[in-house]
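J.: only geometry, no sequence info:
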């Protein structure tokens, strides 16, 4: 069996031969005495048949020149003649149907291949986008690591603002959080609100381990103060 895919040209040639053949349907009629005829638009009449056109005739004793072929019995020979006749008669409908099915499957395969290619292209695009976002995230993390001060607006708390500052290099790694106010401000420490920031020691002012903690604590303190007022 040839496993090489059929080319579009070969498929077109098959369709051309099928279209050039006598239009179907074809039928098979068995005569007594070991004869089968294939004809187009065959209709049995009870004492023979009528047809638009005769196609082929099968004899009970076909020529067999294969020396390796064993001698068949008359029954086996007649069975083979009938099988060949049925195959030939049905080929008129089967060949165009198979050609159409091949074309349909190839069209489906082309759609699947297009969808697969689009998927892989999308996947590659997403991979590049993830790599780009990771690079941006690394850059942002580096900027955050170098940041020494944040200003955090709190719209949900009436537009209040928190100012978060990191302790100066060489002095420690603590963070302070304060609420700027006209003429100064107040700091939130582990001891509560301190109204005079300048009077606080470094350890008391920069008492939070990192910026997220300082922001979280300051926000909670402002929210609690708002509930009390």
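T.: Sure thing, it's come through. Because the structure is a prediction, the values reported are computed rather than measured. Numbers count the residues shown, from 1 in each chain.

J.: For the rest of this, base every contact and every neighbour count on C-alpha atoms.
T.: OK.

J.: So what touches the helix or strand harbouring residue 223?
T.: Using DSSP states H and E, the element containing residue 223 is helix 211-228. Outside helix 211-228, the residues that touch it by CA atoms under 8 Å, 6 or more residues apart in numbering are 152, 157, 162, 164-166, 175-178, 188, 208.

J.: what about the helices in this protein?
T.: Under the criterion DSSP state H, the chain carries helices at the ranges 8-20, 74-146, 202-205, 211-228.

J.: same for the shortest one, what does it pack against?
T.: To tie it back to what came earlier, the one meant is helix 202-205. Helix 202-205 sits against strand 184-189, with contacts defined as 3 or more CA pairs under 8 Å, 6 or more residues apart in numbering; DSSP states H and E.

J.: Summarise which helices and strands the strand it packs on is packed against.
T.: Counting contacts by 3+ CA pairs under 8 Å, 6+ apart, strand 184-189 is packed against strand 175-181, strand 192-194, helix 202-205, helix 211-228.

J.: Just name the most buried of the ones you listed.
T.: Comparing the helices and strands packed on strand 184-189 by mean neighbour count (mean count of other CA atoms under 10 Å), strand 175-181 comes out on top with a mean of 22.

J.: and the angle from that one to strand 184-189?
T.: 150 degrees (axes from the mean of the first three to the mean of the last three CA atoms, to 10 degrees).

J.: how far is strand 175-181 from where the chain is centred?
T.: Averaging C-alpha positions (CA atoms, centre = their mean, to the nearest Å) puts strand 175-181 52 Å from its chain's average.

J.: Pasting the second one now:
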């Protein structure tokens, strides 16, 4: 198994082990963003299935927001990219297989 194949398998294992569901961010108004799974609004306020992580900064710090969004979006981005890598590897293998004499 190549180093790349091993690394992709390890990334896939971490992705599969992470808390399932869509991840979103919720700001507490004091500089902390919560990355939560299953975040959804209700008439009584925002609720979630689980808090995955917290990112702390200063109130009004836009970098903290960008970092929190990156972490939250990574849940779906990583799965998408891994699926795309698998798709491209399969296409390459099929092309390689059909071009062999």
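T.: Great, that's in hand. Because the structure is predicted, anything quoted here is derived from the model rather than measured.

J.: looking at the helices of the first structure, which is buried most?
T.: Of the helices of the first structure, the one with the most neighbours on average (mean count of other CA under 10 Å) is helix 202-205, at a mean of 18.

J.: matching residues in the second structure for it?
T.: Following TM-score structural alignment, helix 202-205 of the first structure has no partner segment in the second structure.

J.: For the residue positioned nearest the centre of the first structure, give its distance to residue 134 of the first structure.
T.: Centrality entry for the first structure: nearest residue to the mean C-alpha point is residue 119, 5.1 Å, by CA atoms, centre = their mean. Distance from residue 119 of the first structure to residue 134 of the first structure, counting by CA to CA, to the nearest Å: 22 Å.

J.: who's in contact with the equivalent of residue 37 of the second structure over in the first structure?
T.: Following TM-score structural alignment, the counterpart assigned to residue 37 of the second structure within the first structure is residue 40. Contacts for residue 40 of the first structure (CA under 8 Å, 6+ apart) come out as 22-27, 51-55.

J.: please redo it, this time with the cut-off set to 10 Å
T.: By CA atoms under 10 Å, 6 or more residues apart in numbering, residue 40 of the first structure lies in contact with 22-28, 50-55, 89, 92.

J.: Next: residue 8 of the first structure.
T.: With CA under 10 Å, 6+ apart, residue 8 of the first structure has these contacts: 14, 103, 106.

J.: sorry, back to before: among the contacts of helix 211-228 of the first structure, which two are most distant?
T.: Maximum pairwise distance in the contacts of helix 211-228 of the first structure, criterion CA to CA, is 23.6 Å, between 157 and 166.

J.: who's more crowded, these two?
T.: Neighbours per residue (other CA atoms under 10 Å) separate residue 157 of the first structure from residue 166, with residue 166 holding more: 21 against 12.

J.: Surely that one touches residue 178?
T.: No - Residue 166 of the first structure is beyond contact range of residue 178, at 11.7 Å (criterion: CA atoms under 10 Å).

J.: Chain neighbours aside, what residue packs nearest to the counterpart of residue 11 of the second structure in the first structure?
T.: Correspondence of residue 11 of the second structure to the first structure, assessed by TM-score structural alignment: residue 14. Spatial nearest neighbour of residue 14 of the first structure, excluding adjacent residues (CA to CA, 6 or more residues apart in numbering): residue 99 at 7.5 Å.

J.: ok, now residue 28 of the second structure?
T.: Residue 28 of the second structure sits nearest to residue 34 (CA to CA, 6+ apart), 7.8 Å away.

J.: Could you count how many residues lie near that neighbour?
T.: Number of residues near residue 34 of the second structure (other CA under 10 Å) recorded here: 22.

J.: That one and residue 48 of the second structure: what is the separation?
T.: Relative to residue 48 of the second structure, and taking CA to CA, residue 34 of the second structure is found at 10 Å.

J.: how close does residue 211 of the first structure sit to residue 108 of the first structure?
T.: 58 Å.

J.: returning to that earlier point: Throw the contacts of helix 211-228 of the first structure into TSV and include distance to residue 114 of the first structure, thanks.
T.: Output for those, formatted as TSV (distance: CA to CA, whole Å):
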residue	distance to residue 114 of the first structure
152	50
157	54
162	54
164	54
165	55
166	55
175	56
176	58
177	57
178	59
188	61
208	57
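
J.: wouldn't residue 99 of the first structure be in contact with residue 15 here?
T.: Yes - between residue 99 of the first structure and residue 15 there is a contact at 6.7 Å, judged by CA under 10 Å.
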